[in-house]
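**Q** Give the three-dimensional model of this entry:
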Amino acid sequence: MPKNVRELFENDQNKDVKRMPAGHEARFLRKLEQELPIEKRGAMPNAHNKGFRFMQIAASIVVLLGLTFGAFQFFQKPEAVNDTPNTTVAIKSLGDVSPGLKKVEDYYMANINLELANVKLTPENKALFDSYIVRLEELNKEYLRLSEELTEMGPSEPTVNALIDNLKLRLNLLYRFKDQLKELKTYPDEANIT
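**A** Predicted coordinates for the structure are as follows:
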């Protein structure tokens, strides 16, 4: 078997390899020049490139303008804060004083919001609900006033205690409201029984 492979290889080398006829490349270049002269070949891509080049330039300008605007917005200095009444100052809350007070504030606020969300408003309890809402709004205004005092004067024990008491009072007010709603629901039922 090894002899057969060697013989095949030797026979393959002896075969006449076909080559391109002499002058083939020159004839091809002449025919190419006749069909598409150099000026014509060069003119087509340049016409196409001019339109494409214009689009590249336009896109580059748009990108450059976008980057310039973005950099301007990023590096723009904030306006100077003046002492006019229109200036808004971030009001501190209990959470800004200490992490422990933040937990207390979050606890009361979550319970207040939960109790308000659980109230089922009906025509029978609307007047009662409105009176409690008015009282809650007064307590909220007082809480904001105390928060402003905390911001201006800094944390003090009386201010912090007043803020916590305000939250307790709001939550207790909502508990009383729920108790009155329960009484309203049970009162007509008891009247029908007797």
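**Q** Please make it C-alpha for all contacts and neighbour counts, starting now.
**A** Will do.
**Q** What is the neighbour count of residue 71?
**A** If you count neighbours by other Cα atoms under 10 Å, residue 71 ends up with 11.
**Q** what about it, which SS state?
**A** The assignment at residue 71 comes out as helix when based on DSSP: H, G, I helix; E, B strand; the rest coil.
**Q** Can you show me the helices along the protein?
**A** With DSSP state H, the ranges of helices along the chain come out as 2-14, 24-35, 38-75, 94-97, 99-118, 126-153, 157-193.
**Q** closest to residue 88 out of those?
**A** helix 126-153 (11.3 Å; Cα to Cα).
**Q** which residues are in contact with stretch 89-102?
**A** Residues outside stretch 89-102 that contact it (Cα atoms under 8 Å, 6 or more residues apart in numbering): 103, 105, 147, 148, 150, 151, 155, 160, 163.
**Q** Show me which positions of that stretch end up buried.
**A** Within stretch 89-102, the residues that count as buried by 16 or more other Cα atoms under 10 Å are 92, 93, 94, 97, 101.
**Q** Can you add distance to residue 56 and give those back as a markdown table?
**A** Putting the buried residues of stretch 89-102 into a markdown table (distance: Cα to Cα, whole Å) gives the following:
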| residue | distance to residue 56 |
| --- | --- |
| 92 | 53 |
| 93 | 55 |
| 94 | 57 |
| 97 | 57 |
| 101 | 60 |
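**Q** Which pair in the contacts of stretch 89-102 has the greatest spatial separation?
**A** The distance between the two most remote of these (Cα to Cα) is 19.9 Å, for 103 and 148.
**Q** Also this sequence, please, to line up against the first:
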Amino acid sequence: MPKDIRDIVKGYEDKNAQLSSNHQLKFQQKLNTEFKPKKSSFSWLYIAASIVVLIGLGITFYPKKNIGVSVDDELKTIKLGNVSPELKTIEAYYTNSINYEISQLPFTDENKELIEGYLLKIGELTKEYKTLTEELNKEVNDETIDALINNLQLRLQLLKRLKDQLNSIKNSKQNENTIV
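**A** You can find the predicted model right below:
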């Protein structure tokens, strides 16, 4: 039968149990050391924040071109958007449209070769665009500006043609699956 521990301990007295005279003082010191509110050290956080700031400044002020090219030379380069506000709007429209169309391309193993072929053509046109921009820096004329705009239009047209081809391939496969 289970025994109640209170009944067992009720009459027990330890005759050898004596506390030392400074027992209360020792107990109080142990409590203070164990439960002392710890100061949270944020020094590691300050170091990490400093590193992030230094990296950010390094990226911001790191020279983007060869060391031999000065900042003044970079500011002197003329782009299509620097000629007039209208041309800046046109350039921004086409570059944003081109980037959007590229981001919307569905890359699969089946259409990989087709997309790579188009992207190679677009890469060649991009190199030609840079060459035309250098020519624009030498002499600003209407022919160069027209060539730059035509280059942007051609790249966008190529991307739209690629998108149409991908859609027709996708539709033909869907028709094939429904027939089978």
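**Q** Produce a PyMOL select command limited to the buried residues of the contacts of stretch 89-102 of structure 1.
**A** To isolate the buried members of these in PyMOL, using 16+ other Cα under 10 Å:
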select buried, resi 105+147+148+150+151+155+160+163
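**Q** Return the distance of residue 120 of structure 1 relative to residue 177 of structure 1.
**A** Going from residue 120 of structure 1 to residue 177 of structure 1 by Cα to Cα, to the nearest Å gives 12 Å.
**Q** what's the answer for residue 112 of structure 1, then?
**A** Counting by Cα to Cα, the gap from residue 112 of structure 1 to residue 177 of structure 1 is 12 Å.
**Q** what's around the alignment partner in structure 2 of residue 114 of structure 1, how many residues?
**A** Matched to structure 2 by TM-score structural alignment, residue 114 of structure 1 sits across from residue 100. Using other Cα under 10 Å, residue 100 of structure 2 has 13 neighbouring residues.
**Q** ok, the aligned partner of residue 174 of structure 1 in structure 2 - contacts?
**A** Per TM-score structural alignment, the equivalent position to residue 174 of structure 1 in structure 2 is residue 159. By Cα under 8 Å, 6+ apart, the contact set of residue 159 of structure 2 is 98, 101, 102, 118.
**Q** of residue 120 and residue 177 of structure 1, who's got more company?
**A** residue 177 (20 against 11).
**Q** and the more buried one, what does it touch?
**A** For residue 177 of structure 1, the contact set (Cα under 8 Å, 6+ apart) comprises 129, 132.
**Q** Tell me the spacing between it and residue 137 of structure 1.
**A** For residue 177 of structure 1, the distance to residue 137 of structure 1 - Cα to Cα - is 15 Å.
**Q** repeat for residue 65 of structure 1
**A** Residue 65 of structure 1 is 50 Å from residue 137 of structure 1, by Cα to Cα.
**Q** can you check residue 171 of structure 1 too?
**A** Residue 171 of structure 1 is 13 Å from residue 137 of structure 1, by Cα to Cα.
**Q** Settle it for me: which of the two has more neighbours?
**A** residue 171 (21 against 12).
**Q** And for the more buried one, nearest residue in space, chain neighbours not counted?
**A** Excluding the flanking residues, the one nearest residue 171 of structure 1 by Cα to Cα, 6 or more residues apart in numbering is residue 112, at 5.5 Å.
**Q** That neighbour and residue 175 of structure 1, how far apart?
**A** From residue 112 of structure 1 across to residue 175 of structure 1, the span is 9 Å (Cα to Cα).
**Q** Those two: which has the busier surroundings?
**A** residue 112 (19 against 15).
**Q** quick one: the helix or strand hosting residue 59 of structure 2 to chain centroid distance?
**A** Here residue 59 of structure 2 sits within helix 43-61, counting by DSSP states H and E. Here helix 43-61 of structure 2 is found 18 Å from its chain centre; the criterion is Cα atoms, centre = their mean, to the nearest Å.
**Q** Then stretch 41-55 of structure 1?
**A** The answer for stretch 41-55 of structure 1 is 43 Å, by Cα atoms, centre = their mean.
**Q** now swap in stretch 174-182 of structure 1 and tell me
**A** In this view, stretch 174-182 of structure 1 has its centroid 40 Å away from the chain centroid, taken as Cα atoms, centre = their mean.
**Q** what's the mean deviation for it versus structure 2?
**A** Following the fit onto structure 2, the mean deviation recorded for stretch 174-182 of structure 1 is 0.3 Å by mean Cα distance after the TM-score superposition for structure 1.
**Q** and if you look at stretch 128-144 of structure 1?
**A** Mean for stretch 128-144 of structure 1 is 0.4 Å (mean Cα distance after the TM-score superposition for structure 1).
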